[in-house]
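>>> No sequence on hand, only this structure:
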């Protein structure tokens, strides 16, 4: 696939920043970018989703390791939620591998739109109030399975479901975003393994649906950006942090509609 290295490097930096600030791991930034670059391919959306999950494995893992000493990651919110997320991640990835391009794109757009409306319309996301509350067993199990399947299908990691979930448990944005990264790792690993399987549309420079050159270029720029941004995230005011999260989703939605 022909791609513009400079454009990918610029977006790679943005991916690194959003990985730390919002726990995206790359998904909601990577998918529209790669989809636009691969638009002439019959499997453009599959390539975008697959490459997104591969990039997310590295970015989310590095961001998690970088945040270990910050005190933002709390085990009681990670486990067993991460285990339940992993359960249906393979189901979501396998379903996406056999779904039509138009269906994946339409569901991606709808999902981003619903998340934006929910974040703005329901109380508890934009403004932090109250003491932190634990996740209930039902949220851990049923919610975790739903997060795994949906996020793997769309190639977006778990952040767009886990950040609002943790936010409504009265956690600061910095903590919610930091914990979104370890919660995205099982989705990214399982999804990458599924998308790396040989396909009848595979071409030179790809591993299954994963474009190795595009993924490598994005990582070359995103990894240094993660290292720099993690030092600044605690200094971002909480409300500005939450508003920025929603604003980036709006930009993502508009970019997908424009392509």
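Happy to help now that I have it. Just so it is clear, the structure is predicted and the values come from calculations on it, not from any experiment.

>>> CA atoms for contacts and neighbours, from now on please.
Will do.

>>> Give me the distance between the two termini of stretch 165-182.
From its first residue to its last, stretch 165-182 covers 15 Å (CA to CA, to the nearest Å).

>>> What separation is there between residue 101 and residue 32?
Using CA to CA, residue 101 is found at 13 Å from residue 32.

>>> okay, those two: which has more neighbours?
Neighbours were tallied for residue 101 and for residue 32 using other CA atoms under 10 Å; the higher tally belongs to residue 32 (25 against 15).

>>> give me every residue that touches residue 13.
Counting by CA atoms under 8 Å, 6 or more residues apart in numbering, residue 13 touches 218, 221-225.

>>> Please repeat the previous calculation with a cut-off of 6 Å.
Taking CA atoms under 6 Å, 6 or more residues apart in numbering, we find residue 13 in contact with 221-222, 225.

>>> Okay, one more to line up with it:
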């Protein structure tokens, strides 16, 4: 009974995380990782987990939640013809290898370093959403095979280290090279599976459970968080989408960009020890 009383507050908090992630994903059309990682990062600290451990657990748990949602997303985008199969074949192997290597590196660096990475990428993504949402492509076409190989490694390596899918970095990168937004989003959904699945397998194989990890943490993945977040994210994403249909899309994107900028800045301030 005492153990149950100790677990239920974090259980409720994890359920709230799933609801929030689902609504925000549907509302703003973003992948769950960019929402789940910072929410878990701050949530776990409220239950006595150190910032260093919280970021490592948040990153790995987020990757675990991306796997089933990515499979569902790929099916939907593929049925609509929005997955660029040729591009996926060219990039896929490099993304997969980069994901495995990036996961290994993530177990060898501190959680603070991962927080730095997430914060900086979140800030850049928010600024891109704010100031380049309607801008024309920077380049007329994708570079040659070597250039695309480098791009694939960047998408796979950076994404897996901070617990996000392929969309957060992949979509703005592809659209800047004149890939249509629909194709970029659909193809990036496939990137997400190639990032998350080998990433979470690697982290489960070689990651070590932090001493201050909450109950139910296996290696670096918090199983209760996975169990609570997945169904609630799937259940509430359509709710967010329905709300979004009634509101101005441009204003929604700006609101999310501002929220993401504030979150990234707050994490950066914390890890820097400024406050």
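On my side now, so go ahead. The structure presented is a predicted model; accordingly, all values stated were derived computationally and were not measured.

>>> Could you tell me the TM-score of the two chains?
With the length set by TM-score structural alignment, normalised by the length of the first structure, the two chains reach a TM-score of 0.81; 254 aligned residues with a CA RMSD of 3.3 Å.

>>> show me where the stretch 151-275 of the second structure has strands.
With DSSP state E, counting those that start in this stretch as the criterion, the stretch 151-275 of the second structure has strands at 217-218, 221-222.

>>> between these, which one is nearest to residue 89 of the second structure?
strand 221-222 (29.5 Å; CA to CA).

>>> Can you give me the stretch of the first structure that that closest one aligns onto?
Against the first structure, the aligned range for strand 221-222 of the second structure is residues 210-211 (TM-score structural alignment).

>>> longest single helix anywhere in the second structure?
helix 51-79 (DSSP state H).

>>> Now do the buried residues in that helix.
Across helix 51-79 of the second structure, burial judged by 16 or more other CA atoms under 10 Å covers 51-67, 69-70, 73-74, 77-78.

>>> Let me know the next secondary structure element after that helix.
Once the chain leaves helix 51-79 of the second structure, the next helix or strand it forms, by DSSP states H and E, is helix 85-108.

>>> mean shift between that next one and the first structure?
Following the fit onto the first structure, the mean deviation recorded for helix 85-108 of the second structure is 1.6 Å by mean CA distance after the TM-score superposition for the first structure.

>>> can you give me the angle that helix makes with helix 51-79?
170 degrees (axes from the mean of the first three to the mean of the last three CA atoms, to 10 degrees).

>>> any idea how far stretch 154-165 of the second structure is from the chain center?
Offset of stretch 154-165 of the second structure from its chain centre (CA atoms, centre = their mean, to the nearest Å): 8 Å.

>>> Pick the most deeply packed of the strands of the stretch 151-275 of the second structure.
The highest mean neighbour count among the strands of the stretch 151-275 of the second structure, using mean count of other CA atoms under 10 Å, belongs to strand 221-222: a mean of 24.

>>> what residue of the first structure takes the place of residue 257 of the second structure?
Matched by TM-score structural alignment, residue 257 of the second structure corresponds to residue 246 in the first structure.

>>> on that earlier part again, relative to residue 83 of the second structure, which of the strands of the stretch 151-275 of the second structure is closest?
Nearest to residue 83 of the second structure, of all the strands of the stretch 151-275 of the second structure, is strand 221-222, at 29.5 Å by CA to CA.

>>> Read off where stretch 86-98 of the second structure ends up in the first structure.
Residues 76-88 of the first structure are the counterpart of stretch 86-98 of the second structure, counting by TM-score structural alignment.

>>> Any buried residues in the matching stretch, and which?
In terms of neighbour count (16+ other CA under 10 Å), stretch 76-88 of the first structure has its buried residues at 77-78, 81-88.

>>> cool, and stretch 4-14 of the first structure?
Using 16+ other CA under 10 Å as the test for burial, stretch 4-14 of the first structure gives 8-9, 11-14.

>>> Disregarding flanking residues, what is the spatial nearest neighbour of residue 10 of the first structure?
For residue 10 of the first structure, ignoring the flanking residues on the chain, the nearest one in space by CA to CA, 6 or more residues apart in numbering is residue 221 at 7.4 Å.

>>> burial of the aligned partner of that neighbour in the second structure, as a residue count?
Residue pairing (TM-score structural alignment): residue 221 of the first structure is matched to residue 232 of the second structure. When counting by other CA under 10 Å, one arrives at 20 neighbours for residue 232 of the second structure.

>>> Over to residue 238 of the second structure?
The number of residues packed near residue 238 of the second structure is 16, by other CA under 10 Å.

>>> Equivalent analysis for the one 10 residues further on, please.
For residue 248 of the second structure, the number of neighbouring residues by other CA under 10 Å comes to 9.

>>> related to what we said a few turns ago, out of the strands of the stretch 151-275 of the second structure, flag the one nearest residue 32 of the second structure.
strand 221-222 (15.9 Å).

>>> any idea what residue 138 of the first structure aligns with in the second structure?
By TM-score structural alignment, residue 138 of the first structure lines up with residue 146 in the second structure.

>>> gap between residue 12 of the first structure and residue 198 of the first structure?
26 Å.

>>> Sorry, slip of the keys, the one I care about is residue 63 of the first structure.
30 Å.

>>> would the match of residue 138 of the first structure count as being in a helix?
Yes. Assessed by DSSP: H, G, I helix; E, B strand; the rest coil, residue 146 of the second structure belongs to a helix.

>>> how near is it to residue 159 of the second structure?
Relative to residue 159 of the second structure, residue 146 of the second structure is positioned 20 Å away (CA to CA).

>>> returning to what we had before: which secondary structure elements does the longest helix of the second structure contact?
helix 33-46, helix 111-131, helix 181-206, strand 221-222 (3 or more CA pairs under 6 Å, 6 or more residues apart in numbering; DSSP states H and E).

>>> let's see 7 Å
The contact analysis (3 or more CA pairs under 7 Å, 6 or more residues apart in numbering; DSSP states H and E) places helix 51-79 of the second structure against helix 33-46, helix 111-131, helix 181-206, strand 221-222, helix 223-245.

>>> now those in JSON lines, with distance to residue 169 of the second structure?
Listed next are these as JSON lines, based on distance: least, CA to CA, whole Å:
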{"stretch": "helix 33-46", "distance to residue 169 of the second structure": "10"}
{"stretch": "helix 111-131", "distance to residue 169 of the second structure": "8"}
{"stretch": "helix 181-206", "distance to residue 169 of the second structure": "9"}
{"stretch": "strand 221-222", "distance to residue 169 of the second structure": "23"}
{"stretch": "helix 223-245", "distance to residue 169 of the second structure": "21"}
